[in-house]
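> one predicted model, sequence on top.
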Amino acid sequence: MSLMPVEEAQARLLALAKPLPREDAPLLHCNGRWLASDVMALRDQPFTDLSAMDGYAVQAGSGPWRVTQESAAGGPVPQPLAPGQAARIFTGAPVPVGADAILIQENAERDADLVRCTTGNLLKPGLHLRPQGSDFKDGEVLLRAGSQLGPAQLGLAALAGHGTLPVHRRPRIAILSTGNELVAPGAPIPVGKLPSSNSVMLAAMLQQLPCEISDVGIIADDLDAMKAAFDSVRHFDLIISTGGASVGDHDLVRPAFAAAGGTLDFWKIRMRPGKPLMAGTLDGAIFLGLPGNPVSAFVTATLFVKPLISHLCGSPTPLPRFSSAPLARDLGPTGERDDYLRARMTPEGAVALTAQDSAATRALADANCLIVRPAGSEFAARDSLVTILPL
């Protein structure tokens, strides 16, 4: 089986499923999610003309004006003003009918009920006013389908009159860790055993996205045990396994997946690290089998798992966004696979870390980006521009 290019594998993976169905979720449960349909304003904002400053609502001109009432935010609706009258007004308060400007407090001089402008300037209509509907109007489309919701968007939706928003359902994700050598994090570590780190790392990565994560635990390198594990999670939207994805005698994920009724779509990617990645479907679930080495699991999760979850959540642009940077040190040529090198950005440019073994997790923790170099790339000298994937 020839190695599949990363871009082709990503496209095939995203083609396995459509965004999940719509649900109406409370605003407090919408942060980070993508809209399933357009959102329109249910009211004008401001709902009427409002004052942008503390001062006096007046009819534009030179004054003086006689103060006859007061208007405060949340208070009674002010009465209309006759010519020559003014209303003491505060920021955010409704402007009485008959007033078309605000004499700000700093430029006002008041003597009993009479107020004057101290600058000697004529007040112009519209001065320090927030006109009705100047932010948005009832029925106006404020947020488009496919927009990702953050604090500003949620604040806008609340102000527009919404208590819920139409978003895509959160994907339900099961994580399986495979390997006889694994023990739970924090448990005693017998000779020859290894703490399971991939499930913790993956869960932390995926918590940045709107999804529901279930850690199924450690599955032994046993065909029946793995098949039973697949059977137990076939109702999830996405099944992620780590380990057992290669071709050794104990790499049983692929045959166990087939025994459970799964259909493999592709296997083995032209990338380093991460070559053994596999993908397929099991009933309505998508399956991604990641390599067991932590760096390989991290890189493949960055390039495949996170984009797939974003796609299921309704993102119109789920794939990673790359940038470019100069090299701070020379890099040698690449082989037959695309290289994803752990690196750090410095004032001089990107520096590939010394340790690039797929089990070197300390270098992964030190990295803040990946240098991406296509297969067959030639020697790259310092200051050459390279593709960067920020982490």
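Received it, and whenever you're ready, just let me know what you need.
> from now on I want contacts and neighbour counts done on CA atoms only, so please keep to that.
Noted.
> I'd like the distance between residue 25 and residue 189.
Counting by C-alpha to C-alpha, to the nearest Å, the gap between residue 25 and residue 189 amounts to 44 Å.
> the stretch 201-350 of the chain: strands as residue ranges?
With DSSP state E, counting those that start in this stretch as the criterion, the stretch 201-350 of the chain has strands at 212-219, 238-242, 263-267, 271-272, 278-282, 285-290, 323-326, 338-346, 349-352.
> would you mind getting the angle between the third one and strand 285-290?
Orientation check (axes from the mean of the first three to the mean of the last three C-alpha atoms, to 10 degrees): strand 263-267 against strand 285-290 gives 40 degrees.
> now distance to residue 12 and mean neighbour count too, for the strands of the stretch 201-350 of the chain, in CSV please.
Putting those into CSV (distance: least, C-alpha to C-alpha, whole Å; neighbours: other C-alpha atoms under 10 Å) gives the following:
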stretch, distance to residue 12, mean neighbour count
strand 212-219, 24, 17
strand 238-242, 15, 24
strand 263-267, 8, 17
strand 271-272, 16, 25
strand 278-282, 9, 23
strand 285-290, 12, 26
strand 323-326, 24, 16
strand 338-346, 18, 21
strand 349-352, 30, 23
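> putting a second one here so we can go through both:
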Amino acid sequence: MIQEAHWEQARVEAYSFWKKLPSEKISLNLCVDRTLATDAIALVELPTYPTSAMDGYAVCGKGPWRIVGEVKAGAPMKGGLKEGTAVKIATGAVIPDKTFGIIRWEIATVDGDNLNGEVKEGQEIRPAGLESNKGEVLATAGTVLNPGLIGLLAAAGHDLLEVVRIPKATIILLGDEIVLDGLPHDGLVRDALGPQLPGWLHKLGVEVIATHYVSDELDLVTKAFAAAAKNSDVVFTTAGTADGPRDHVRAAIAALKGELIIDRVKVRPGHPMVLAHINKVPFVGLPGNPQSAIVALLTLGQPVIDALMGRKEAELHQIVTGDDINVPEGFTRLVLGNIVDGWFEMGEYLGSAMLRGLAHSTGFAVAEKSMEEGEMVAWLPLP
């Protein structure tokens, strides 16, 4: 177990501890935002045939030429051209044998069946394999598929793709002080994590299969953890990670013979976060304050999810801060804000229990030390 992990160390450890989930083959049109489990190769050359890059005329030999027919896309010409002849040809149509080049229709001179124009050898012809050879890797394992990649792989001959199974998650929200609807009353507070966590997890690629609200009683927490470990690939808990008399996350994990992997991270906000496993099922313990919880989600939860999905370990980009950032000695500080004209602009309402800063920001500046305006700082985007 790592006690009081450094922020970067915590993310590396959270990523390295888990194995990729099993894969499944699914239809190409269902693969947007799914993660490739294996390299995807071209099953054919791209283009598969030599094709015309333009609407025009395919010619053989020197001009002038006699137009003897037409070649449409998807209907190759039988036989080849003869010296001094030409055919009309559509963009994407297969090049007839013995074609010297293509004359674009807008620069061709046509008089009846007679064609004149200038042409160079190979002009406006896309050779087979120009974009990729058969067997070439078009996307590597761990790639998150976007519509453009799916179009490429469809053209390369794929009907099905092998992708990593979507992780199934259970959320367990701990506490006696929350009200689930309407207005807060009698010292209770309205639940803000239950409504938002499923959305963040969906953006990270996870399917939330259950959300449970559990009172701060050790036996109830232990039973909830045991049930979640049987049915989930990953479990997220909120609250109960500090040292108060009703904070039972660590005790419940111990009662189930689980193992703590990371106990607290030296980051503000979000310090009392926890990473553990019960029967090899990851448990990510998020603090109860909303901003702290999302810091913990991106610190420990996102690397766990990336590992389960076989994605590459995330690398943070550097941006320029437009504000001074004060950081407690020995800690990393994550500061909500936005990128404006390429510069980091600090948000407002940055207290760990506050929600407005989170609602109006697109990510966190990750500061390892106090910084002044104009210095470079890492950028951790929200999903």
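Structure's in. What do you need? From a predicted model like this one, the values you see are computed outputs, not experimental measurements.
> can you calculate the TM-score here?
The TM-score (TM-score structural alignment, normalised by the length of the second structure) is 0.92; 380 aligned residues with a C-alpha RMSD of 2.2 Å.
> hang on, the earlier thing: can I get the strands of the stretch 201-350 of the first structure in JSON lines including distance to residue 76 of the first structure?
Compiled in JSON lines, these are given as follows (distance: least, C-alpha to C-alpha, whole Å):
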{"stretch": "strand 212-219", "distance to residue 76 of the first structure": "47"}
{"stretch": "strand 238-242", "distance to residue 76 of the first structure": "55"}
{"stretch": "strand 263-267", "distance to residue 76 of the first structure": "66"}
{"stretch": "strand 271-272", "distance to residue 76 of the first structure": "68"}
{"stretch": "strand 278-282", "distance to residue 76 of the first structure": "62"}
{"stretch": "strand 285-290", "distance to residue 76 of the first structure": "57"}
{"stretch": "strand 323-326", "distance to residue 76 of the first structure": "55"}
{"stretch": "strand 338-346", "distance to residue 76 of the first structure": "58"}
{"stretch": "strand 349-352", "distance to residue 76 of the first structure": "61"}
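> nearest to residue 6 of the first structure, of the ones you listed?
For the strands of the stretch 201-350 of the first structure, the distance to residue 6 of the first structure is smallest for strand 271-272, at 7.0 Å, taking C-alpha to C-alpha.
> so where is that closest one in the second structure?
Residues 267-268 of the second structure are where strand 271-272 of the first structure lands when matched by TM-score structural alignment.
> wait, residue 239 of the first structure touches residue 173, no?
Yes: counting by C-alpha atoms under 8 Å, a contact exists between residue 239 of the first structure and residue 173, whose distance comes to 5.9 Å.
> and residue 374 of the first structure, which of the strands of the stretch 201-350 of the first structure is closest to it?
Across those, the minimum distance to residue 374 of the first structure, taken as C-alpha to C-alpha, is reached by strand 338-346, at 4.3 Å.
> mean per-residue distance, the closest one versus the second structure.
Superposed on the second structure, strand 338-346 of the first structure shows a mean distance of 2.5 Å to its aligned residues (mean C-alpha distance after the TM-score superposition for the first structure).
> elements contacting that strand?
strand 271-272, strand 349-352, helix 361-366, strand 369-373 (3 or more C-alpha pairs under 8 Å, 6 or more residues apart in numbering; DSSP states H and E).
> closest one to residue 58 of the first structure among the ones you listed?
Using C-alpha to C-alpha, the nearest of those to residue 58 of the first structure is strand 369-373, at 58.6 Å.
> after that closest one, which helix or strand is next?
Moving toward the C-terminus from strand 369-373 of the first structure, the first helix or strand encountered (DSSP states H and E) is strand 385-390.
> residues in the second structure matched by that following strand, start to end?
Residues 376-381 of the second structure are where strand 385-390 of the first structure lands when matched by TM-score structural alignment.
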